[in-house]
Structures are given as C-alpha cells and as structure tokens.
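*Asks:* have a look at this fold, sequence not included:
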C-alpha cells in the first residue's frame, strides 16, 4: 500500500521546513507551501481558489463543489485515524490529502473510507510536495520515491534538479518535455528515466544516483476516475534500469532526428507500436506491456515477437538496435528465462535461416514456425525447413531448452525477421 511511503514524504517536507508539531495555526500559515513545491515554486499560491485550480490542473480529482482547502482540516468528526489507530477527532480524506484511495461508490461503504487525525492528515497533504505528475491525455501518471530519511532527501534533491529542466507550466497546464513520445503510464516512466540518466551523465552524478538508487523504491500510480493501477520499482531494479539505459545510450549513433544518446533508445522504442487506427494509445498497448515487464526486470521475447510479426505483416520497419537492447538487458539484469549464450546461439541460427529464405517461397516458414502450437510441431517445422534448404543445423540449444520452447521460438523468429525484413547489419552476429 502507498499510504505509509507517501506519508514519509510529507513528514520529510515538514521537517525541512522546521515544523515538528501540527495544529490549526500551522495549517493556516503553511497550507500553500506543499502546492507551491509541487509546482517547483514556479507558481505562487496566493489564495485557496488558486490552490484548487492548480491541484485540478495537476490531476487531483478535486470535487467541483470544493471552494476551500483549509476547511477540510477544520471539519472533524469522531473516529479512528487510519494510520495511527488513535480514536478522537479525525479528518475525512480528500483527493488533495491522500489522492490514491480506491473509491468505488457503488461498492465501498462510506464508513470504510479513510480518515486521519489532524497530524497525519496534514502530513499526507504535505506529501504532494514530493509528488511528480505527468499528464497522459485525460489520465495522469503520478510517482514518488520512498527511502530512509537522508537517502530520500538526497534522491529528491537530485531528481528535482532534473525535473526543473523538464517541466513547464503554461496557461494552467503542466507539460513534461521528453524525447520519446508516449501515451501510457509505464512507457512514460521509462521515457522519464531515459531523460534522467542523460541528465545524470551530463552532471557526472550517475554513480551517486546508482549508490542512492539501491536504497530507493519508486511508486507509480496511474489512471482516472474511480480506478487506478500501480507499480512498485524496488531499488535493485531501479539501479538495473539505470545501468540498462546507460548502456544503450552509449551504443547510439547520431542521426538527423536524434542525438547519439537518444538514437539507440528511440529507434527501438518507437518501432514497438502496432498501428491499428488513429488511437495512438491503443496502437502502443503492446509496447506498454513490454515496457511494464521490463521495469520489473523481464525481457519478454514472446511479446516482442508478436510485435515483430505484426510489423512484418504490415511491411513496417522492425525495431532498430534489437541486439543492443538484448545485450544491454543481459548485462544489466543478468538474464531471466534464458542466458546470453543461449540467446546468441538461437538468434544466430535464426538470422542465418532468415538470410537463406529471404525473397524465396521458403519465407512462408516464418509463419509456419510462428503458428506452431507445441514443441514437437515447432521442431518438425524446423526440420522440414532444414531439409528444403539442404543444410545442417545446430539445434542443440533448442533441445536443451525444451521447457522454454516458446521463448526459444520467439528468439529464433526475431533473428529470422531481422535478416528478412530489417534490422542492422550485425543483428544476427
């Protein structure tokens, strides 16, 4: 649950303001400070109406009838605090206090809604100071960090330096500048992380971020209305992702459209979409799922193969820098279902087969292999192709990984497709 990690951000913010005790006078004096910090102090908040307008523009689902902020802390009833468990006067939760409460009006009894003592209500409200928000059409991606106090303070200082370079507030709207254009929450966080790694390298802060990252968790929350999704990226995964992106960035080459550090990331990422119509969010659902798994340390070759096949069918370019991404993944994460040696052997076999069948009627075997529904059928189709080509093949890595045959099939097909339909010259080697 995000409640306690989010609370820690509010506690840290108030501590750094020198506030140790919460009462009505403190709330009267400091209510605007968390909102101003949410905007990185780009927008001064002079009254509650202005504060509410900013919160609405940032994606807080504030009621249309809300006219005040401070009064939310003054209207208290008898109850039990959802954090400390003390009985007494409590504040009913509002979207600007703890914005991640699941609210399904037809199911949830009002008696089960969150409520907080005055101290914890204002600490949660203050946590927005360390919340980061990215607009995604009608949705918002919200994320925040969690760590021990000093680590959290250092991480926030570093990230907010970066965030100030990326965020713009104009005409009541927030815009986050990114090289990669995204439409879904997980891919958006991946894009932000890509920009953050570039920033760290420019400032020579990469190693410090890696040292901090081991001790930090990131909470992602996204959605709209009464439903939302969430992900947690643990510290070790965060470091692996930073190393992964750093490795890919170093392999890029300057293009007309992209700088060197962007090209190897962007030219793979952008070609992961499957065009089906005008709705770009729907066109990138497979990419979103692939990136969601990558954020969890998994490189889904099977899903990637489905994307490759759809693009092959539509005669669209395959993602560039495929091998760069795969090798960077094995280097940063250490592998998942198969190891690097197995990947290289199977991919190399696929690439060689693709070269042989390219432009011939045997190219149809890409689909024959793709449609294979069991290990035996897959091997039979492979042997059939081998006979037609009149070649010898080293199929040992396929038999050695029979239990993971679907992943092996996907790797083989991706290698074939890179030889047949695109990729770089060394994609099979």
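*Replies:* Okay, I see it. Keep in mind that this is a model prediction, so the values were computed, not measured.
*Asks:* can we go C-alpha only for contacts and neighbour counts from here?
*Replies:* OK.
*Asks:* right, and residue 196 touches residue 160 too?
*Replies:* No: at 10.4 Å, residue 196 does not count as touching residue 160 under the criterion of C-alpha atoms under 8 Å.
*Asks:* ok so residue 77 is a helix residue?
*Replies:* No: Residue 77 is assigned strand when assessed by DSSP: H, G, I helix; E, B strand; the rest coil, not a helix.
*Asks:* list the contacts of the residue nearest the centre of the chain.
*Replies:* The C-alpha lying nearest the average C-alpha coordinate of the chain belongs to residue 186 (C-alpha atoms, centre = their mean; 2.9 Å). Counting by C-alpha atoms under 8 Å, 6 or more residues apart in numbering, residue 186 makes contact with 288, 291, 292, 295.
*Asks:* alright, now check it against this:
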C-alpha cells in the first residue's frame, strides 16, 4: 500500500509542475495537496486552517501538532524507509502517511517509518488523490493505483469529472472558530465503510452512463486497483479491490440500474437508475434499537463480500428470515440482483443454471404452499442443521403437497447444501411473501413485494 500511495503523490507533483523537491519547493507547495483534497472548495492559507481540515477529514493528528511544514523539513540523521539512503530524515506523521499501524506499547519508536524529505513530501502529496466518505461513526478513505498512464486517465474521469460534482467542503464559523463540513450527495445510506464505497460506486456508474463514458472507463480501469482503508485509533484495516473485480462490479451495477423503473418508494421519488439498487439495498436492514448502525451489520458484511466477488446467499437468507420474523417486507429485486451478479462474476458455489433451477424449485414450492397450513415448513427448512434433515423436510413437504418435483439440483450439490438451502428458501419466501420475479405491479409500495 505504501508504494501505491506514493505513486499518487508523484502524479500530483508532476501535474502541478514540481520536478525537483527542495526546501523551497516544499515551502511553496505544501498547502496545495490539502486544497486539492477539498476539491478546491476551500482555499487553505495557513497551517491552522490546514490542520483543522485534516482533522475534519479524519487524519489523527496529535494535539501537539501546530504546524505542518516543520514536520516535512526538520529531521535528524537516519535512514529513509523507502529509498534506503542515509541522510536527514523526518519521522512519519499522520499527515504524511496516515495509515501506518502504530501500537505504542508493542512497536518500538525506532521501527516506525522515517523518510527523507523527498519521499516524505511525495507521500504527503498523495492526499490530493485520497477520497474520504463520512460513515455513521467514522470515515472511509480510498485511493486508486495503476500504471501511471492508466492512473492518470482514471483519475481524470473519477476525480476531475465525477468527484468534483459530488464532493464539497464548506467553511463556516462557530463560536469564533473556523469549522468545516463535508457534503457528499449519495442515493444510498452508509453506516459502515464497505457500504460507503458501494454507495460511491453506484453514483459513479450512473455518472458514467449519463456522460456516455461507461465502456471507455471500464477499458481504462481494468488495471486500476482500489485501496479501501478504514479504522481509527491505533488500527487501520485495508481492503484491496483488483481492477478486474472493479470492472465486474461496474458491470453488475449497470445491469441492476437498467432493470429499474421510475417510482415512488415511501416518501422518496426514485429514478430509473436508482430504484432497483436503492429498494433492495435499503431493505437489508434488521431493526435492533436506537443505534441504527447496528441494524446494518449484516448489510455491511453482505456488501463486503460483494466487493470481493462473492454473493452470499446464506447471509441473505438470514436477513430475509429476520425481516420475516419482524413482519417486514422482503427486499425487492432480489432475483435481479442475484441473477445479474452470477451473470457478471460467473459461478462460484452456485452458477447461473443451478441458481435458476434451485430458485425455481423453491418458488414453485412456495406458490403451492400459499393459502395452506404448510407455511411452517419455511421455518423447518431454515432450521435444518444437516443435509439429511434438510432433504427429509423437503421430501416431506413434497408429499404433503402431493407434488413430485425434480430434486436433482439439490442432490447434485450436496457438498454445498447450505447454499442450496438458502437459494431454495429465498425463492420460496418470494413466492409466499413477495410479488414474485415476474409480477412487479406493486413495486410502488415499499411495504409489499419482492422480485
């Protein structure tokens, strides 16, 4: 991650014309990366303003930090952790490389990063292309890495065109002090970091289609790696999305967006590209109490796996059952999400054909169960703790319905029976409690229906 972050700093310095890093160059340009990070909405003129902005962006600066320039220039003899030169070095600060893992009681101070002025300033300058998204209780930060030509092209589209429209920093005064607020317009809520990136990606795909640059950006972005960094205090977690996965995620979101219809959903008006994404995503809540962030722990985990290239049917089935227990509607557009994901990413545990067969089996059973006293089997199947128990309940249900259905997809995937059970149950639940994957006439009512 250190090298990838450094590359962003090098690109920014090239673009502002800094070809040689000298004390004079640092002194003249050290506020420019902060200005760029704010998208130019705030003109930073002093260290006091710069430090306040960095803290607002979630940089964990010490309370003793009074200026930035000295932290980049005033050092002592040592060895640079990047280039290995024995020269004058500065210790790493949160505003130089903000993602160093530092645990005071374990890591000796001498083992921390120390940097020559050139590499310190290059790392510091990388914040210009660091993106920040406020979440429920913290911040997600992310940046991109690619060969320089591709990185420059992707940066031009993402930051210069898209991010400048979406991200804004506002300056205001309170009790005689300057304060800063971050404004980011997103259609999806985000209480956790992976949700935050998914929300940004949804907006980015809409933007690319709006300006007719989707295919061009996918082509340029295949080599682009995304680094998501989140956490606080002494710890940071890192999640890397490879370019090929990013390409598929864009294709997946494009498919879902195109499946939507303009509609009213509760008090919200949703346009075509928002409806299928928003209504499913926002319905993954399991209400727990006053702290709403806890309602979305399962959604955060589900989205984290999506970003890794996995569609977790088992987790989704748990969410469905918990919502059913609370008498809440099933998420609309389930079939669209699942089928689109498998189409784009290919089969893992379940491929498109197996999904269609098992989902269809569950849906057929559910339709035949409607209006009978056999709906309890949805819970008995859910609680089955082994393949034999699951199969016995399934056969028992068939017998009570006096139906003979093809169970070969279940037998053929015995080794992944938990996933098969989840897919079957999700199809069954849609038949029992939703509108079905073909009948979406009541999508305008968020309390009913599931695709």
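*Replies:* Happy to help now that I have it. Just so we're clear, the structure is a prediction, and the values are computed from it rather than from any experiment.
*Asks:* hmm, back to that, which one of the contacts of residue 186 of structure 1 is nearest to residue 25 of structure 1?
*Replies:* Lowest distance from residue 25 of structure 1 to these (C-alpha to C-alpha) belongs to residue 295, with 43.4 Å.
*Asks:* my guess is that closest one meets residue 233, correct?
*Replies:* Yes: counting by C-alpha under 8 Å, residue 295 of structure 1 does reach residue 233; the two are 7.1 Å apart.
*Asks:* compare neighbour counts for the two and give me the winner.
*Replies:* Taking neighbours as other C-alpha atoms under 10 Å, residue 295 of structure 1 and residue 233 compare with residue 295 leading, 22 against 18.
*Asks:* how about the more buried one, what's its partner in structure 2?
*Replies:* Superposed on structure 2 with TM-score structural alignment, residue 295 of structure 1 falls opposite residue 307.
*Asks:* need the contact list for its match.
*Replies:* Per C-alpha under 8 Å, 6+ apart, neighbours of residue 307 of structure 2: 194, 198, 241, 245, 246, 249.
*Asks:* for residue 199 of structure 2, same thing?
*Replies:* 186, 187, 188, 189, 190.
*Asks:* neighbour-wise, which one of the residues you listed leads?
*Replies:* residue 190 (23 neighbours).
*Asks:* so where do the strands sit in structure 2?
*Replies:* Using DSSP state E, the strands of structure 2 run over 76-79, 86-91, 114-116, 131-134, 139-145, 167-174, 177-184, 225-232, 235-241, 263-265, 268-270.
*Asks:* any chance of JSON lines for those, columns distance to residue 391 of structure 2?
*Replies:* Formatted as JSON lines, these follow (distance: least, C-alpha to C-alpha, whole Å):
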{"stretch": "strand 76-79", "distance to residue 391 of structure 2": "65"}
{"stretch": "strand 86-91", "distance to residue 391 of structure 2": "62"}
{"stretch": "strand 114-116", "distance to residue 391 of structure 2": "61"}
{"stretch": "strand 131-134", "distance to residue 391 of structure 2": "46"}
{"stretch": "strand 139-145", "distance to residue 391 of structure 2": "44"}
{"stretch": "strand 167-174", "distance to residue 391 of structure 2": "52"}
{"stretch": "strand 177-184", "distance to residue 391 of structure 2": "49"}
{"stretch": "strand 225-232", "distance to residue 391 of structure 2": "42"}
{"stretch": "strand 235-241", "distance to residue 391 of structure 2": "38"}
{"stretch": "strand 263-265", "distance to residue 391 of structure 2": "39"}
{"stretch": "strand 268-270", "distance to residue 391 of structure 2": "42"}
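*Asks:* identify whichever of those lies nearest to residue 50 of structure 2.
*Replies:* strand 177-184 (10.8 Å).
*Asks:* how far does that closest one sit from its chain's centre?
*Replies:* Put simply, strand 177-184 of structure 2 sits 24 Å off its chain's centre (C-alpha atoms, centre = their mean, to the nearest Å).
*Asks:* what lies in contact with it?
*Replies:* 49, 52-53, 56, 133-134, 166-173.
*Asks:* coming back round to it: now, which of the contacts of residue 186 of structure 1 sits nearest residue 37 of structure 1?
*Replies:* For the contacts of residue 186 of structure 1, the residue nearest residue 37 of structure 1 by C-alpha to C-alpha is residue 295; the value is 27.9 Å.
*Asks:* rewinding a little: of the strands of structure 2, which is nearest residue 417 of structure 2?
*Replies:* strand 235-241 (28.9 Å).
*Asks:* and that closest one against structure 1, how far off on average?
*Replies:* For strand 235-241 of structure 2, the mean deviation from structure 1 after alignment is 1.1 Å (mean C-alpha distance after the TM-score superposition for structure 1).
*Asks:* and residue 196 and residue 160 of structure 1? Which one has more around it.
*Replies:* residue 196 (21 against 15).
*Asks:* which of the contacts of strand 177-184 of structure 2 has the largest number of neighbours?
*Replies:* Of the contacts of strand 177-184 of structure 2, with other C-alpha under 10 Å as the count, residue 53 tops at 25 neighbours.
*Asks:* what distance do you get for that one to residue 142 of structure 2?
*Replies:* Distance of residue 53 of structure 2 to residue 142 of structure 2, given as C-alpha to C-alpha, to the nearest Å: 17 Å.
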